[in-house]
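Asker: Pasting the sequence and the predicted model now:
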Amino acid sequence: MTTIHYIEFEGPTHEIDVEDGWSVMKGAVYNAVPGIDAECGGACTCATCHVRVDEAWADRLPAPDPAERDTLEFAKDVGERSRLACQLKVHPGLHGLVVHLPESQT
């Protein structure tokens, strides 16, 4: 298990132990973290699992692939640290990862 910190837009932090091999999105959905809609179920087609990776982690993740970059164009308030949580695979090297949830996914 790897601990991921999900920070709501203007709310609490959810510290969740997520199964290695799952996505950051799946960890949020299975633990009822508000703010991750995940309408496409992790298929990288809807952008409703948009998160902003904390600045301390931005350089520690692989760059988004072209499909993720294209899908992020449909997300609201995208920034330079925006990612789709469905595309971030959990592994022990992500222990302590912090992601910030946007105000809205739509």
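Answerer: Now that the structure is in, tell me what you want to look at.
Asker: rest of the way, CA atoms for contacts and neighbours
Answerer: Will do.
Asker: Tell me where the protein has helices.
Answerer: Assigned by DSSP state H, the helices in the chain fall at 24-30, 66-72.
Asker: here comes the other one, which I'd like you to weigh against the first:
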Amino acid sequence: MPIVTYILRDGERLELEVPAGISVMEAAVHNNVRGIDAECGGCLSCATCHVYVDASSVAQMPTPDEAELELLEGAATERRPESRLSCQLIMTPAMNGLVVRIPQKQG
């Protein structure tokens, strides 16, 4: 199974095996990862699952669509080039080793 490393707000690193077809957000919620609020449950309507994708992982990511980009404009924390909504990052075997950093706040 692909592995995702979540870097928490305090710098702690949490590695999880995430089955292909499951979003980075779903895996975080099911494993009680602190800092991924996911208020809308992954419906692409709140931006409370905002993460920063590590530079080593950016090339593995699919391109965000217009709806994701629009929601990122309203994220509670600074939007950066590596900003993504974790509900839109659906794991594939090619994404093994993905590293995401959780912003200081979500809502």
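Answerer: Happy to help now that I have it. Note that the coordinates shown come from a computational prediction; the quantities given were computed from them, not determined experimentally.
Asker: could the helices of the first structure be laid out in JSON lines, adding distance to residue 42 of the first structure?
Answerer: JSON lines is the format used below for these (distance: least, C-alpha to C-alpha, whole Å):
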{"stretch": "helix 24-30", "distance to residue 42 of the first structure": "7"}
{"stretch": "helix 66-72", "distance to residue 42 of the first structure": "11"}
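Asker: if you compare those, which one is most tucked away?
Answerer: Mean neighbour count (mean count of other C-alpha atoms under 10 Å) peaks for helix 24-30 among the helices of the first structure, with a mean of 22.
Asker: That helix vs the second structure, average offset?
Answerer: Superposed on the second structure, helix 24-30 of the first structure shows a mean distance to its aligned partners of 0.4 Å (mean C-alpha distance after the TM-score superposition for the first structure).
Asker: could you say what helices and strands that helix packs with?
Answerer: strand 13-18 (3 or more C-alpha pairs under 8 Å, 6 or more residues apart in numbering; DSSP states H and E).
Asker: chain center to the strand it packs on: distance?
Answerer: Remark: strand 13-18 of the first structure is offset 12 Å from the chain centroid, using C-alpha atoms, centre = their mean, to the nearest Å.
Asker: For it, give me every contacting residue.
Answerer: The contact list for strand 13-18 of the first structure, computed with C-alpha atoms under 8 Å, 6 or more residues apart in numbering, reads 1-7, 24, 27-28, 31, 33, 90.
Asker: just curious, which of those is nearest to residue 60 of the first structure?
Answerer: Checking the contacts of strand 13-18 of the first structure against residue 60 of the first structure by C-alpha to C-alpha gives residue 90 as the nearest, at 12.8 Å.
Asker: returning to what we had before: which stretch among the helices of the first structure comes nearest residue 56 of the first structure?
Answerer: Checked against C-alpha to C-alpha, the stretch from the helices of the first structure lying closest is helix 24-30, at 16.8 Å.
Asker: What span of the second structure is the closest one aligned with?
Answerer: Aligned by TM-score structural alignment, helix 24-30 of the first structure falls on residues 24-30 of the second structure.
Asker: give me every residue that touches the residue nearest to the spatial centre of the first structure.
Answerer: Of all residues in the first structure, the one closest to the mean position by C-alpha atoms, centre = their mean is residue 85, 2.7 Å from it. Residue 85 of the first structure makes contact with 23-25, 49-51, according to C-alpha under 8 Å, 6+ apart.
Asker: Fine by me, we can end here.
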